[in-house]
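>>> Just the structure for this:
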Amino acid sequence: MTSPRTKRLSGLVAVAALAASGAAFVGGSSQAAANGPTMDIQLLSFNDFHGNLQAPSGSSGRVVTDHKLVTDPKTGVVSAADVTTDAGGSEYLATHLADARKGHPYSLTVAAGDLIGASPFLSAAFHDEPTIEAMNALHLDASAVGNHEFDEGYKELQRMANGGCLDDGAGANNQDSCPGGKTFTGANFDYLAANVVYSGTDKTILPPYTIKNIKGAKIGFIGMTLKDTPSIVTAAGVAGLQFKDEVATANALVPVLKSQGVNAIVVLIHQGGTPNQQVWYGPDNKPYTVNPTYDYTCAKGGSLAADSPILPIAKGLDPAIDMIVSGHTHQPYVCNVPDPKGQQRMVTSASSFGRLFTDTDLTYDRRTQDIVRTSVKSANMVVSRDVPKDPAQTKIITDYSALARPIASRVLGRIATDVTRAGNPGGESQLGDLIADAQLADPSVVTGGRKPEIAFMNPGGIRADLTYAYSPYGEAPGDVTFEEAFTVQPFNNYLVSLDLTGAQVKQLLTEQWSGSNAGTGKKILQVNKAFSYTYSGTTLGAVTLNGQPLVDTQTYRIVTNNFLQGGGDNFPTMAKGTNVYYGGLDIDAFANYLEASSPYTPGPLTRINVG
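As a prediction, this is how the structure comes out:
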């Protein structure tokens, strides 16, 4: 592993040190001898783990492995349904990786970002320190940073890499760094951020690449996040940083690596693609359009959608780059995409939440000091739960579960029925209503006696349903614990109040389906009870507050989270608000509202309507 001193360097200084160190985890053994002019090397990879130490539940903990025909008992209509397998959890991921390394004396394990951020409570309650410990324990060698690595700001990301404890009041805000006297030493793997620099400089916030030396076989790994990260994270977390173009950044590093004798190059990038739907022929020999199985794209005839962001990147990266490990879209695929010279080049992604990993075998030619491109063979593997749990991962989960219990099990209030993210035709959801009302009711955003009138919540920030029957700590059905509430809103965003004119509010609403959000699917902002609007297609209709039309020239007090306030999710008008005032955490407002409104019953979905 890279030494602690080397690990803490950034930019080209770190690159030189890493190249000199020649460090690598080699299949659990550094003593195996290389054989002949070529050597076989294994590369294991995954992405978008998001702190899922415990096996994820629901659809987040399943992968599509097959399809079947089902008949509706009432109508007799025959349709195709997914056959799924439960998958994921660090205890199983670690075991599968260890098993995959057997028989492969030369093995490296890498990731394509979003290891942390938007994490379940067990990891997030401790600033994702448990996840970094888990990644160390499963012998991760290197990872690109993703957009969610910036959720708590780039300085916190640097702490994830370098170690150290936060003075956060020992759980005062439902988070506790280094609990119970623990120490946090940071990542034993290389966190890479080639395209993230301090504004006005060429200095990267973390090393841009690392060189792994396996018995003289040098492989360079360039790590990057998507250049659009500033539009999907909190503005304050990336203030003072510049995110550079992915293709230009990687291509500029190719000669830098070659100058150090590195011809074998792999890009780890937090940007990805979306598989097209699968056409499946059932036992009746009829075609059905279905969700693709985890291994359908591209090995079994599947393909990536033409508008997949990874495709122009893959087609633009220097032909000297031998392979691309991608992420961000949470999709599974293993595809050959031609490089600028028309050569096939492997591009992979292993879904998310530790449900899959990609197993790649490749041949390294010692004479050319390069990867034999035609030798690269990759396949996604299911992290099934029918294997023994890894003891080291179990200990991490057990230890932190005990430390988290006092925070996690506190009952906030009750719900009378399930409260879900499912939207009406206009995109309004029960949970969206609840969260927007909670934001509006929060006293922490009141300033100068001015209370907000309109609340906006981004739908992507609502991460789970509240389920009446769920009782993880033995509480009564309907009781909502802090952990359940946190799982709904896991970002620890701050609430912010600000002024917008009526015209700006209308412009904000049109940005749900225009500008950078055009063609990506509507991002329907959730709103509070007194505010409503209609739309048809991409045309905004009536907009009212307390039953009265919004006045373009009038100023309205708005409340939202700091992610949206900074223009996140491509809502630039929000960033133009004036008289900005920061309040408390969004999870606290949600918790307080649940307590005050218990038992909570969702109302009719009448705030957002399609005209």
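>>> alpha carbons only for contacts and neighbour counts from here, please
Noted.
>>> how about the nearest residue to Asp228 once chain neighbours are set aside, what does it touch?
Nearest residue to Asp228 in three dimensions, chain neighbours excluded: Phe243, at 7.4 Å (CA to CA, 6 or more residues apart in numbering). Listed by CA atoms under 8 Å, 6 or more residues apart in numbering, the contact partners of Phe243 are 195-197, 226-230.
>>> I'd like the residues you listed as TSV, with secondary structure, distance to Thr358 and neighbour count appended.
Converted to TSV, the contacts of Phe243 look like this (DSSP: H, G, I helix; E, B strand; the rest coil; distance: CA to CA, whole Å; neighbours: other CA atoms under 10 Å):
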residue	secondary structure	distance to Thr358	neighbour count
Asn195	coil	24	28
Val196	strand	26	29
Val197	strand	30	20
Leu226	coil	21	23
Lys227	coil	24	18
Asp228	coil	26	15
Thr229	helix	25	21
Pro230	helix	28	23
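>>> ok, which stretches of the stretch 1-150 of the chain are strands?
If DSSP state E, counting those that start in this stretch is used as the criterion, the strands of the stretch 1-150 of the chain fall at 38-46, 62-71, 78-86, 107-111, 142-144.
>>> between the ones you listed, which one is nearest to Glu595?
Among the strands of the stretch 1-150 of the chain, the nearest to Glu595 by CA to CA is strand 62-71 (33.0 Å).
>>> and that closest one, what does it pack onto?
Applying 3 or more CA pairs under 8 Å, 6 or more residues apart in numbering; DSSP states H and E, we find strand 62-71 packed against strand 78-86.
>>> start to end distance for stretch 81-91?
Using CA to CA, to the nearest Å, the end-to-end distance of stretch 81-91 comes out at 29 Å.
>>> Please tell me how far Gly273 sits from Val480.
36 Å.
>>> Give me the more crowded residue out of those two.
Just comparing Gly273 and Val480: by other CA atoms under 10 Å the higher neighbour count belongs to Val480, 28 against 25.
>>> tally of neighbours for Ala379?
The burial count for Ala379: 22, using other CA under 10 Å.
>>> wait, doesn't it sit right on Thr360?
Yes: using CA atoms under 8 Å, Ala379 is in contact with Thr360, at 6.5 Å.
>>> Can you give the contact residues for stretch 4-17?
Stretch 4-17 is contacted by residues 18, 161-162, 188-190, 203-211 when judged by CA under 8 Å, 6+ apart.
>>> rerun that using 10 Å as the cut-off
Residues outside stretch 4-17 that contact it (CA atoms under 10 Å, 6 or more residues apart in numbering): 1-3, 18, 20-21, 158-159, 161-163, 185-194, 197, 202-211, 256-257, 260.
>>> about what we covered before: out of the strands of the stretch 1-150 of the chain, deepest packed?
strand 142-144 (a mean of 31; mean count of other CA atoms under 10 Å).
>>> Proceed likewise with the subsequent sequence, for comparison:
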Amino acid sequence: MHGSQRHMPILAVSSVLAVSLLAAPIASADPTSNDLEVRILTIGDFNSALQPPEGDQGTVTQSDGTRIEAGGAAYVGTLLDQLRRQANKSMLLSAGNNIQPNSGDETSTLLHHEPTIDLLNKWNVDASAVGGHELADGLPELLRKSNGGCHADRPCDDPPFEGAQYPHLGANIDGPEGDAVASPFVIRHFDGIPVGVIGVTSRSTDNGAAFHLADELESITRSAEALEFFGVKAMVLLLHDPDSPESPRGPNDCGAENTRAYAIASQATTQVDAIITSGGDTPYYCTVADPEGSDRVLIHPAGFGKSIAVTDLNIDRTTGEVRRDRVSAFNQIVTRNVEPDPTVEEFIRDAENKASALSERRVGELADIATRDSAETGESGLGKLLADAAAHAHPEADAVLLHPGLIRADLRRVVTYGDIHAAIATAPLAVTELTGAQLRDLLEQQFRDDSDVILQPSAALSYTVDNDAELGHKVSDPRIGDEPISPTDTYRIVVDSHILDPASGFTAQHETTPTTSDKNNTDALRNYIESNTPVAVGADERISRTSE
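Here you go, the predicted structure:
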């Protein structure tokens, strides 16, 4: 099925090309009329970076250690146009994390990253992998971004948001019932010759209640076999992987042998000809031997629109196979010494004007300022307000526990849309059924050797903490309402995605399968304030502490 041509070396491209304005137009080694040249342009970890990133985040480190200012959507637009004009055939892909759920950029946050999706549509993206950031807001929001429609958190636009005009790819992403939530692959034709693009999300990303990430290698093989059934021989893998490379010297150096992406690139089926990954800010470029010893490209563009990964495929028109010995790849730095794309600049101004108007829209009032500062018990006024809002949004639940890391700033008495998004980080909510014993374990896991993480409780939940007790024995008299918690009874507890993250240190809830909510914490807070204005900020003590 795959001939010896796959065991030839890949053409190396000097990092000098990535620093210069642009590389020369693509050409194969010893080209013949039987060659088809297809340029694959890829962005990754764009992170809603409509404006140029600032500080160190706005630079790319070169092989000699110097830094170049890079990034910004308008500059990406200019370089995409120039890179496309160099090639007769091309397509534009994204390796995921197009959005940043809790971006400090007000335009992106307030408009629920619709401008980013619209911009990718404007750039004619052909397909995107599903990244962790796409999953962070929950599956309902991923589907809305894919299919379009109004967001419950703000008035509907006229015309409504249309959604992505490109497919989100996730060959290994299953929903709560085991159903597929994204297309596994897409096929694009060039002069009648098909090129398949597979999308996979690394299992390192799995931190959600609403989805399961299946084995990457099995999913890649299954998709590749399906593509081959459809007559596709040229295949590219989009792989979202959050692992950071240990030691790349520059954007076209490797140093990524420690990453899951590198391991997958060395083990994935030989049917895949090139792997393009994202999941962090650092760019790299490697050649990795496949299971049969044939080298193939593994490339990672810089995040925040600071580089574009360029992979030039050479395809045999007769067989449809990629000639790997004629593949070249490099990271093109998105320098700011080019003229920014004026149409992108105008697009961003329009989005900023829309966000500014929404930011000033009044939601309601609080009876007092809701502060982020914690009392000695670990509770904060804003934390309790958020928990009460989540309880209001889930009347079927017994109580709420929310991660304090969601809180960023105080919430003033007169509350606007902009205030809510500035004060808290958005996180999807879920309902989990815990026995009383599991709930008590969850409460005990707040207390740690290094630094306690006190979850913010709703009004229904109370308990006492013994400051002098040993870890694992600090919590006493936990109650739901006036009733002591029974170890054998089952309670419905609302939690957020931060608590569900395996890296959070909270494990008691992992013995159950949470039910996805269609709400997030910002939606819940806005609705709670709108429905109950002026809202009392909880002054009650839900956690009490004792010492011997």
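>>> For the two chains, what TM-score is obtained?
TM-score of the superposed chains, computed with TM-score structural alignment, normalised by the length of the second structure, equals 0.70; 491 aligned residues with a CA RMSD of 5.3 Å.
>>> joint contacts of Ala379 and Thr360 of the first structure?
44, 334, 348.
>>> quick one: which of the residues you listed is nearest Ile587 of the first structure?
Thr348 (35.4 Å).
>>> which one in the second structure is aligned with the closest one?
Aligned by TM-score structural alignment, Thr348 of the first structure pairs with Ile299 of the second structure.
>>> I'd like to know how many residues surround that match.
Neighbours of Ile299 of the second structure under the rule other CA under 10 Å: 30.
>>> got the contact list for it?
42, 251-254, 256, 261-262, 274-278, 283-287, 309-311, 329-331.
>>> Looks to me like it is in a helix.
No: counting by DSSP: H, G, I helix; E, B strand; the rest coil, Ile299 of the second structure is not found in a helix; it is strand.
>>> From Leu217 of the second structure, how far off is it?
From Ile299 of the second structure to Leu217 of the second structure the distance is 18 Å (CA to CA).
>>> ok, now Ile193 of the second structure?
Here the distance between Ile193 of the second structure and Leu217 of the second structure works out to 26 Å (CA to CA).
>>> In terms of neighbours, single out the busier of those two.
More crowded of Ile193 of the second structure and Leu217, by other CA under 10 Å: Ile193, with 20 against 17.
>>> Would you agree the more buried one is in contact with Thr319?
Yes: using CA atoms under 10 Å, Ile193 of the second structure is in contact with Thr319, at 9.3 Å.
>>> shared neighbours of those two, which are they?
Counting by CA under 10 Å, 6+ apart, the shared contacts of Ile193 of the second structure and Thr319 are 232-234.
>>> which ones among the residues you listed are found in strands?
Cross-referencing these against strands under DSSP state E gives Ala234.
>>> So which of the shared contacts of Ile193 and Thr319 of the second structure is surrounded by the most neighbours?
With neighbours defined as other CA under 10 Å, the most crowded of those is Ala234; it has 27 neighbours.
>>> Map that residue onto the first structure.
So, by TM-score structural alignment, Ala234 of the second structure is matched to Ala264.
>>> And that match, how far from Trp280 of the first structure?
Ala264 of the first structure is 38 Å from Trp280 of the first structure, by CA to CA.
>>> Spell out the residue ranges of the helices in the stretch 451-600 of the first structure.
Counting by DSSP state H, counting those that start in this stretch, the stretch 451-600 of the first structure has helices at residues 482-488, 502-510, 562-565, 586-596.
>>> Now the second one: buried residues?
Neighbour counts over helix 502-510 of the first structure (16 or more other CA atoms under 10 Å) mark 502, 504-510 as buried.
>>> Switch the contacts of Phe243 of the first structure over to TSV; also include distance to Tyr92 of the first structure.
Converted to TSV, those look like this (distance: CA to CA, whole Å):
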residue	distance to Tyr92 of the first structure
Asn195	33
Val196	33
Val197	36
Leu226	29
Lys227	33
Asp228	33
Thr229	30
Pro230	34
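>>> which one in the first structure is aligned with Leu111 of the second structure?
Checking TM-score structural alignment: Leu111 of the second structure goes with Phe126.
>>> Now distance to Val445 of the first structure too, for the helices of the stretch 451-600 of the first structure, in CSV please.
Output for the helices of the stretch 451-600 of the first structure, formatted as CSV (distance: least, CA to CA, whole Å):
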stretch, distance to Val445 of the first structure
helix 482-488, 20
helix 502-510, 19
helix 562-565, 12
helix 586-596, 10
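>>> Mind checking the ones you listed for the one nearest to Val610 of the first structure?
With CA to CA as the criterion, Val610 of the first structure lies closest to helix 502-510 of the helices of the stretch 451-600 of the first structure, at 13.3 Å.
>>> Return the mean post-superposition distance for the closest one against the second structure.
Mean deviation of helix 502-510 of the first structure from its aligned counterpart in the second structure after superposition (mean CA distance after the TM-score superposition for the first structure): 5.4 Å.
>>> And that helix, what does it pack against?
When contacts are defined as 3 or more CA pairs under 10 Å, 6 or more residues apart in numbering; DSSP states H and E, helix 502-510 of the first structure packs onto strand 494-501, strand 531-536, strand 539-545, strand 555-561.
>>> now the last one and strand 494-501, what's the angle there?
This points to strand 555-561 of the first structure. 160 degrees (axes from the mean of the first three to the mean of the last three CA atoms, to 10 degrees).
>>> thinking Asn467 of the second structure is in contact with Thr546, fair?
Yes: applying CA under 10 Å as the test, Asn467 of the second structure and Thr546 come out as touching, 6.1 Å apart.
>>> what are the ranges of the strands in the stretch 151-300 of the first structure?
Counting by DSSP E, counting those that start in this stretch, the stretch 151-300 of the first structure has strands at residues 190-192, 196-198, 209-214, 217-225, 241-243, 264-270, 278-281, 287-290.
>>> For Val372 of the first structure, which of these is the nearest?
strand 264-270 (9.0 Å).
>>> which residues does whatever residue of the first structure lines up with Gly199 of the second structure contact?
The pairwise alignment with the first structure assigns Gly199 of the second structure to Gly223, based on TM-score structural alignment. By CA under 10 Å, 6+ apart, the residues touching Gly223 of the first structure are 111-113, 142-146, 190-195, 206-210, 246, 249-250, 266-270, 325.
>>> how much space is there between Ile276 of the second structure and Val200 of the second structure?
Counting by CA to CA, the gap from Ile276 of the second structure to Val200 of the second structure is 11 Å.
>>> any residues in contact with both of the two?
Shared contacts of Ile276 of the second structure and Val200 (CA under 10 Å, 6+ apart): 95, 237-240.
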